[in-house]
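[1] Could you work out the structure for the sequence below:
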Amino acid sequence: MGLVLTVLVTSEDLWIVALLGALAGIYLFFRGFRVLQRKRLIGDTPTSKIRSASMGLVEVTGLASGPYTMKAPITNLPCYYYRSMVWQWKQVGKNKEWVKIIDESLHLPFYLDDNTGRVLVNPQGAELDIHRDFHEEYSPSLFSDKDFIPVNVSSFLEGHGFGNDREKIKVEEYCIKPKNALFILGTLAENPGLEVSAKPIRTLHATATGVTFSISGFKEDPLQSVLDAAPAMMQTTMETRSFSTVITTKKYDPGAGTSEEIIRLSADTSKPLNADQMTQQQKIAAALTKAGISNPAAWAAAGIDPGPVTATAVCPENGSATNVQDFDLKPKVALMKGTHNPAFFISWRSQRDVLASLGWKSALYIWGGPILTLLCAYILVRHFSFL
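    The predicted structure follows:
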């Protein structure tokens, strides 16, 4: 062991690695206690039935359900929530590493059903531990001239301004789909005005404090500059059927006897309209086009979907009572991130599995952190010849 350390200490940059390792060990030590605190919180909070759940911090389990779904961009799966991420293998300094280039996440408010009742879930700000539905790496081939990236992934990249530049990429997608079994720890509180609709909402995760978009050539918020230049384009609530150009198609499923009504916003502004004839979203789309802003992030920030995301509602072909009518779209209470107790956790695993995972993680961090720090401290001492 001493011989191995002596050989390692001869490296010129080893002291930097050892210093970072010592700091990482300290971080893991304190992180372990936070994980342990989460474990105790989940273990001490009794699991409630939705029908009898009281206001405040609750634990519930059930199946995800809802009147609307959207299609995930990579897998094309109907879902209530998705997060699609792309990393590119890039040169960073002297080394190559995975650099995240795309992180897109949208959700629709959905319900949790445990056969005793339903509760509306607003996943905004939740810490999510959900199933990974897609994970692939793509590398260019020297022996093939064909595109090495599938069409669905290529379209997703192009929608975010990234073409097929023959670089190695890694793609992942996570979804909450209909009838997924979920375990949720959150705050049951009075609905602050959340209404269920087919309009996808950009998701802020537990570690995010806000969403900003960086567009080349703009030093200020591009959306704000557009709104300032067009006073008539003040913020409004965008209803599903008030899109600038609505393309509606129906796909009939003979097995289920239902049809999917797909509503998509088109960014096409080729047909001129008078200002009085244009809707709020048409005015914003026209202003973005006139300003030369084609970045999908800016269109999304303006509340306008440039095309890749579609919202679907399942409705019977005969037009009678629909699935939407089976849901209370404006419930009095909702399960969300609380103001006084911000703990909000959504997992696809059972409570028992969650507790087991948190248990071994906390033990690993609490014991492994100090060991890592001591080992790195020993390397630092040897490096600077204190021993």
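[2] Please count neighbours and contacts with C-alpha atoms only from this point.
    Fine.
[3] what about the helices in the stretch 101-250 of the chain?
    Under the criterion DSSP state H, counting those that start in this stretch, the stretch 101-250 of the chain contains helices at 151-159, 222-229.
[4] ok, residues contacting the first one?
    This points to helix 151-159. Residues from elsewhere that reach helix 151-159 (CA atoms under 8 Å, 6 or more residues apart in numbering): 73, 74, 75, 163, 164, 296, 308.
[5] PyMOL command for the buried members of the residues you listed?
    The PyMOL selection below is limited to those of the contacts of helix 151-159 classed as buried (16 or more other CA atoms under 10 Å):
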select buried, resi 73+74+75+296
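[6] Export the contacts of helix 151-159 as JSON lines, with columns for secondary structure and distance to residue 13.
    JSON lines is the format used below for the contacts of helix 151-159 (DSSP: H, G, I helix; E, B strand; the rest coil; distance: CA to CA, whole Å):
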{"residue": "73", "secondary structure": "coil", "distance to residue 13": "43"}
{"residue": "74", "secondary structure": "coil", "distance to residue 13": "41"}
{"residue": "75", "secondary structure": "coil", "distance to residue 13": "43"}
{"residue": "163", "secondary structure": "coil", "distance to residue 13": "37"}
{"residue": "164", "secondary structure": "coil", "distance to residue 13": "37"}
{"residue": "296", "secondary structure": "helix", "distance to residue 13": "42"}
{"residue": "308", "secondary structure": "coil", "distance to residue 13": "47"}
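[7] Now the second one, please; I'll put the structures next to each other:
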Amino acid sequence: MNAHLTLLFPHSTDNSWIAAALGVGVGLFLFYRGFRILQRKRLILNTPTSKIRSASLGLVEVNGLAVGPYTMNAPITGVPCFYYRTLAWELRKSGKSQEWHQVADESQHVPFYLDDNTGRLLVNPQGAEMDIHRDFHEEYSNSILFGNDMPPNVRSFLTRHSVTGDHKIRIDEYGIKPKNFLFILGTLAENPGLSVDPRPTQTRHAAVAQLSFNLPGAPKLGVALESTPGSAMSSVNFKTSMPSSAESAPHDVIRCSSESNMATPAEPTRQSKVAAALVKAGITHPAAWAAAGLANPAARMANVSETVVSADATGVAAGVALEFDLQPKVVMMKGENNPAFLISWRSEREVVRWLGWKSAALIWGGPVLTLLSAYVLVAHFGWL
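    Down below sits the predicted model:
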């Protein structure tokens, strides 16, 4: 029996049954998640592609090129874009092995439109499931021999997120750039009051799920199902830690989410306005920024200034902005009744194929994980 436990759980202890119990639950969730993705695939197949000019309110499927009057510069690549998401991972030791731990996740967007030659449609990407092309992927080491390999923009990004870079670092960056082809499944709704301006807004991404439960007297458990833009499969991370004897067991949380900071849409907009006002007034004292609820004033001032410069440097003047409806009557967004909202760089056919492979892997992989974990439980308690 111990040999079987060691084979399935190399780092197993006397508490391996708890990890096995967790595996049963995660396997069932993956099975459920696979069917949800299969439903999304069928929804795309059953939703006809509409032209923007003739699209009606409700759930629609459109595709075209990303355009807009304003752009911002991605922090790593520096290219003008409408949306970016930059992630930093740090390689840390975990027992006898090493694992990548996410240490930074920054995502912003400026208003952009979808153009299919029949019309333009304002897109609000808040809450969207992003399947975006990866523009940058690199690993860096801060050792003496390889310290110079890390560019200044990478160091600046890590410093902004309080990452020392003492360990090996991996940087991934995704973006939506001008003239990028996009396939969007979402809700066409009346404009709830959105206006178009050049100030970047923090982007919230779709949460897969979130569960919580309490295991009194047991090791602290955690599992995360995470996805990043452009990833064909979600990654599952298991973590266990033993609380000290003097501490009571806290509520253990299982998080299955692609976004760690779920800020409200109004919050980043309000902070951006305050930051812009402070910059315009020439207020640089850290105490004033702290009183306004803003951290890293130098970084925020650089971001605001960079955005304004980017808008001018790319030839986006007031005359160009007049070509766009800055207060459109309808917006493509995440709906209340139809929460399906997908923005992808792939064609409809590629999206359907991608969802098909993903759903099949989860539908088959979930039961396999459940059965293996159930076997460990049965073997542990001697029920075989």
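[8] rewinding a little: closest one to residue 362 of the first structure among the helices of the stretch 101-250 of the first structure?
    helix 151-159 (36.7 Å; CA to CA).
[9] Secondary structure element for residue 356 of the second structure, which one?
    helix 348-380 (DSSP states H and E).
[10] Which residue numbers in the first structure does that helix align to?
    Aligned using TM-score structural alignment, helix 348-380 of the second structure spans residues 351-383 in the first structure.
[11] What mean distance separates the matching stretch from the matching residues in the second structure?
    Mean deviation of stretch 351-383 of the first structure from its aligned counterpart in the second structure after superposition (mean CA distance after the TM-score superposition for the first structure): 1.7 Å.
[12] now the strands for the stretch 201-350 of the second structure?
    201-202, 209-213, 220-226, 235-241, 252-256, 330-333, 342-344 (DSSP state E, counting those that start in this stretch).
[13] I'd like these laid out as TSV, including distance to residue 321 of the second structure and mean neighbour count.
    TSV is the format used below for these (distance: least, CA to CA, whole Å; neighbours: other CA atoms under 10 Å):
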stretch	distance to residue 321 of the second structure	mean neighbour count
strand 201-202	18	22
strand 209-213	39	12
strand 220-226	37	20
strand 235-241	41	13
strand 252-256	40	19
strand 330-333	18	24
strand 342-344	24	22
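[14] so which of these comes closest to residue 280 of the second structure?
    Closest to residue 280 of the second structure of those is strand 201-202 (CA to CA; 18.3 Å).
[15] How much space separates residue 326 of the first structure from residue 26 of the first structure?
    52 Å (CA to CA, to the nearest Å).
[16] higher neighbour count, the two?
    Legend: neighbour count by other CA atoms under 10 Å for residue 326 of the first structure and residue 26, higher for residue 26 (20 against 10).
[17] Please name the nearest non-neighbouring residue to the aligned residue in the second structure for the more buried one.
    When the second structure is aligned by TM-score structural alignment, the residue opposite residue 26 of the first structure is residue 28. Nearest residue to residue 28 of the second structure, sequence neighbours excluded (CA to CA, 6 or more residues apart in numbering): residue 366, at 5.9 Å.
[18] Could I get the contacting residues of that neighbour?
    Applying CA under 8 Å, 6+ apart to residue 366 of the second structure gives the contacts 26, 27, 28, 29, 30, 31.
[19] and after the helix or strand that contains the first one, which helix or strand comes next?
    With elements taken from DSSP H and E, the one containing residue 26 of the second structure is helix 16-46. Downstream of helix 16-46 of the second structure, the first helix or strand assigned by DSSP H and E is strand 58-67.
[20] ok, and what's touching that next one?
    Contacts for strand 58-67 of the second structure (CA under 8 Å, 6+ apart): 44, 47-52, 112-117, 176-189, 338.
[21] mean shift of it relative to the first structure?
    Superposing on the first structure places strand 58-67 of the second structure at an average distance of 0.3 Å from its equivalents, by mean CA distance after the TM-score superposition for the first structure.
[22] pretty sure the match of residue 26 of the first structure is in contact with residue 364, am I right?
    No. Between residue 28 of the second structure and residue 364 there is no contact under CA atoms under 8 Å: 10.6 Å.
[23] shared neighbours, the two?
    Both residue 28 of the second structure and residue 364 lack any common contact, where contact means CA under 8 Å, 6+ apart.
[24] hang on, the earlier thing: can you redo the helices of the stretch 101-250 of the first structure as CSV with mean neighbour count?
    Output for these, formatted as CSV (neighbours: other CA atoms under 10 Å):
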stretch, mean neighbour count
helix 151-159, 15
helix 222-229, 15
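[25] okay if I get these as a markdown table plus distance to residue 141 of the first structure?
    Formatted as a markdown table, the helices of the stretch 101-250 of the first structure follow (distance: least, CA to CA, whole Å):
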| stretch | distance to residue 141 of the first structure |
| --- | --- |
| helix 151-159 | 16 |
| helix 222-229 | 39 |
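[26] quick one: which of those helices is nearest residue 377 of the first structure?
    Closest among those, once you apply CA to CA, is helix 151-159, at 44.3 Å.
[27] how far does the closest one sit from the chain's center?
    18 Å (CA atoms, centre = their mean, to the nearest Å).
[28] re earlier: looking at the helices of the stretch 101-250 of the first structure, which is closest to residue 322 of the first structure?
    When these are compared by CA to CA, helix 151-159 sits nearest residue 322 of the first structure, at 31.3 Å.
[29] Average offset of the closest one relative to the second structure?
    Compared with the second structure after fitting, helix 151-159 of the first structure deviates on average by 1.1 Å (mean CA distance after the TM-score superposition for the first structure).
[30] before we move on, what SS does residue 251 of the first structure have?
    Under DSSP: H, G, I helix; E, B strand; the rest coil, residue 251 of the first structure falls in the strand class.
[31] What lines up with it in the second structure?
    With TM-score structural alignment as the criterion, residue 251 of the first structure has no equivalent in the second structure.
[32] Any figure for the gap between residue 251 of the first structure and residue 65 of the first structure?
    For residue 251 of the first structure, the distance to residue 65 of the first structure equals 21 Å [CA to CA].
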